[in-house]
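Peer 1: This is the structure alone, sequence omitted:
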């Protein structure tokens, strides 16, 4: 796996009675070890009505990270808590819970959310623990399973959080946060200019009919014995086109065993959104993949992103 994929796994990013039988000393010690304020576990315990014990960190997660916890000395669960960054953060997390409930009712394999809440400093959510490991690599079998899972998202938009319209704004240069990319280097500038030319004049999308996961990278795909058992980190889910998630898979499938599967991905994307829509989504993926390593100062990753970006555009151009 490349250094870029390793950091993507680290960075993924990327929007609930009274406690009985709790031991204050053990809780305070465990929260200290993981760097999480005790108030967060206090709030969670009050919502779920059970003793909470932190067992340790899980791979992935952001800020405070994903923590494996035990409820009432029995069931295991996963806690994610992030520092408050803006006033609407709890509302966004509640939106994600509604998406989870809606999609689970349609057979979508994402863990049930057991609770959502907020303290003065953090917003948190608690979900079922799933026995599976993040996909180390995307094998052809895993990609094919994911393509079928993504079809469950068709026509299932349930929240007005439009990733489709956002992609259009990114691809057509209307997102100010991405406006400084061209000044990074001549090679980045060349790729950004190519993207601007290919996206010039693209009309805004007319509808957002599908549910969108919005972060379907390998670290958010849990696998057991070669089978996909869960899709996690669904906090940014919303509406749009399911081709958004297919395009993310496309970005993470640049290795030899997947060359054949890439053709299947492109075919499905073009069926769902056509060539102009595929161009918009590819451009958005490339620009966002450029933005975060530049923002984090991971200059060693830029050349790889630029190479992938040009290859993605070359493949798309050949399909026109």
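Peer 2: That came in fine, so what should we check first? Predicted, not measured: the structure shown is a model, and the values here were computed from it. Numbering: from 1, shown residues only.
Peer 1: C-alpha only now, for contacts and for neighbours.
Peer 2: Fine.
Peer 1: can you map out the strands along this structure?
Peer 2: 52-58, 66-71, 75-83, 113-118, 122-128, 133-134, 210-212, 221-224, 227-231, 238-240 (DSSP state E).
Peer 1: I'd like those written out as CSV, with mean neighbour count and distance to residue 186 added.
Peer 2: Listed next are the strands of the chain as CSV, based on neighbours: other Cα atoms under 10 Å; distance: least, Cα to Cα, whole Å:
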stretch, mean neighbour count, distance to residue 186
strand 52-58, 19, 39
strand 66-71, 20, 38
strand 75-83, 21, 36
strand 113-118, 20, 44
strand 122-128, 21, 40
strand 133-134, 19, 36
strand 210-212, 28, 34
strand 221-224, 20, 35
strand 227-231, 19, 38
strand 238-240, 28, 33
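Peer 1: The ones you listed: which one's closest to residue 146?
Peer 2: strand 227-231 (7.6 Å; Cα to Cα).
Peer 1: follow-up on the earlier one: arrange the strands of the chain in TSV, one row each, with distance to residue 36 as further columns.
Peer 2: Output for those, formatted as TSV (distance: least, Cα to Cα, whole Å):
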stretch	distance to residue 36
strand 52-58	10
strand 66-71	10
strand 75-83	8
strand 113-118	13
strand 122-128	9
strand 133-134	23
strand 210-212	30
strand 221-224	25
strand 227-231	25
strand 238-240	28
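Peer 1: To residue 169, which of those strands lies closest?
Peer 2: Of the strands of the chain, the one closest to residue 169 (Cα to Cα) turns out to be strand 238-240, at 13.2 Å.
Peer 1: Work out which residue lies at the spatial centre of the chain.
Peer 2: For the chain, the residue whose C-alpha lies nearest the mean C-alpha position (Cα atoms, centre = their mean) is residue 215; its distance is 2.2 Å.
Peer 1: Second structure follows, compare the two:
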């Protein structure tokens, strides 16, 4: 997850991928040389297109503050379990320790990120998410992931910025903590959980979904979290068909409170904190309105 770097803002921003530095470190550690082609579109921390000397193209990502064994036992194990079923997740080509961080080079999947989720694409996305359910049955060694409802996460889901920002955001944190006290800080289950399942991490070409990327936060748990993540993911798409929103909301209404409430609290905290540290105030207001729509009661 993101590491902090100093910024002129009152709260530190997440450190972004420096592909030139990371590829140089990968070369020093492994002897494998990559040429950086440029940044992948979207994302807050970043990924980059890279190319080997033989012309093979891949995607470089970077996960700070994690050991390779932890990465292998968690996110990479989740993607491999799904890939065994034919799920369109990228293969891992290289994972290397760089100090306290891990650089990961993965298969470049076809297609481009979904800029506008249409009803037709949504049904394909929902079909993929349905394949997360029960995908990790019998794989109890894959860890779950805290929702950070009771204390700050590692570079995201921070409690301190919204507690200090305004009366409204402080109230949101108190509600999030109350939900954490009531339901716990993790969603148990045997589902594959992507952890950042939104249109910017889902690829399409000619109206067909071709892959899901950015599995760095993947874990074992309840795939209801990915459905909530999808609802937050369509929120910034101002031209989205209302039918898309209504369809997702109807599915959310079918989740049990023990899944929906902590999952919604997690995304609410995540986006409020992130918006305070990275977005204009007007965008924060929009995220708070969405968060509060299901946090009452």
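Peer 2: Noted; the coordinates are in hand. These numbers come from a predicted model, not from an experiment.
Peer 1: related to what we said a few turns ago, which position in the second structure aligns with the residue nearest to the centre of the first structure?
Peer 2: The criterion is TM-score structural alignment: under it, residue 215 of the first structure has residue 196 as its aligned partner in the second structure.
Peer 1: Just to check, its match is in contact with residue 217?
Peer 2: Yes: Residue 196 of the second structure sits in contact with residue 217 when judged by Cα atoms under 8 Å, with a separation of 7.2 Å.
Peer 1: Spit out the contact partners of residue 231 of the second structure.
Peer 2: Contact partners of residue 231 of the second structure, counting by Cα atoms under 8 Å, 6 or more residues apart in numbering, are 198, 245, 248, 249.
Peer 1: For ChimeraX, write a command that selects the buried ones of those.
Peer 2: Applying 16 or more other Cα atoms under 10 Å to these, the buried members can be selected in ChimeraX as follows:
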select :198,245,248
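Peer 1: So what would you say the end-to-end distance of stretch 157-174 of the first structure is?
Peer 2: Between the opening and closing residues of stretch 157-174 of the first structure we find a distance of 24 Å, counting by Cα to Cα, to the nearest Å.
Peer 1: Sort out which residues of it are buried, please.
Peer 2: Buried residues in stretch 157-174 of the first structure, counting neighbours by 16+ other Cα under 10 Å, are found at 157-159, 161-173.
Peer 1: Could you identify the most distant pair in those residues?
Peer 2: With distances taken as Cα to Cα, the most widely separated pair in these is 158 and 173, at 27.5 Å.
Peer 1: What's the local residue count around the counterpart of residue 267 of the second structure in the first structure?
Peer 2: Residue correspondence to the first structure (TM-score structural alignment): residue 267 of the second structure is matched to residue 285. When neighbours are defined as other Cα atoms under 10 Å, residue 285 of the first structure has 21 of them.
Peer 1: quick one, what contacts residue 285 of the first structure?
Peer 2: Taking Cα under 8 Å, 6+ apart as the criterion, residue 285 of the first structure is in contact with 247, 248, 251.
Peer 1: which parts of the lengthiest helix in the second structure are buried?
Peer 2: Using DSSP state H, we find that the single longest helix of the second structure is helix 257-278. When burial is assessed from 16+ other Cα under 10 Å, helix 257-278 of the second structure yields the following buried residues: 259-278.
Peer 1: Not counting sequence-adjacent ones, nearest residue to residue 199 of the second structure?
Peer 2: On the basis of Cα to Cα, 6 or more residues apart in numbering, the spatially nearest residue to residue 199 of the second structure that is not a chain neighbour turns out to be residue 114, at 5.1 Å.
Peer 1: That neighbour corresponds to which position in the first structure?
Peer 2: Residue-level alignment of residue 114 of the second structure against the first structure, with TM-score structural alignment as criterion, gives residue 135.
Peer 1: What's residue 91 of the first structure aligned with over in the second structure?
Peer 2: That one, residue 91 of the first structure, aligns with residue 69 by TM-score structural alignment.
Peer 1: So which residues of the stretch 51-200 of the second structure form helices?
Peer 2: For the stretch 51-200 of the second structure, helices defined by DSSP state H, counting those that start in this stretch occupy the ranges 68-71, 77-83, 119-130, 160-165, 167-183.
Peer 1: if we compare those, which one ends up closest to residue 212 of the second structure?
Peer 2: Among the helices of the stretch 51-200 of the second structure, helix 119-130 comes nearest to residue 212 of the second structure, with 8.9 Å by Cα to Cα.
Peer 1: Now do that closest one: everything it contacts.
Peer 2: Contacts of helix 119-130 of the second structure with the rest of the structure, by Cα under 8 Å, 6+ apart, involve 87, 202, 207, 208, 209, 223, 226, 227, 241, 243, 244.
Peer 1: measure residue 182 of the first structure to residue 173 of the first structure for me?
Peer 2: Per Cα to Cα, residue 182 of the first structure is found 11 Å from residue 173 of the first structure.
Peer 1: circling back: wait, doesn't the match of residue 114 of the second structure sit right on residue 216?
Peer 2: No: using Cα under 8 Å, residue 135 of the first structure and residue 216 do not qualify as a contacting pair, with a distance of 11.2 Å.
Peer 1: that older thread, filter the contacts of helix 119-130 of the second structure down to the buried ones.
Peer 2: The buried subset of the contacts of helix 119-130 of the second structure (16+ other Cα under 10 Å) comprises 87, 202, 209, 223, 226, 227, 244.
Peer 1: quick one: what's aligned to the fifth one in the first structure?
Peer 2: Aligned counterpart of residue 226 of the second structure in the first structure: residue 245 (TM-score structural alignment).
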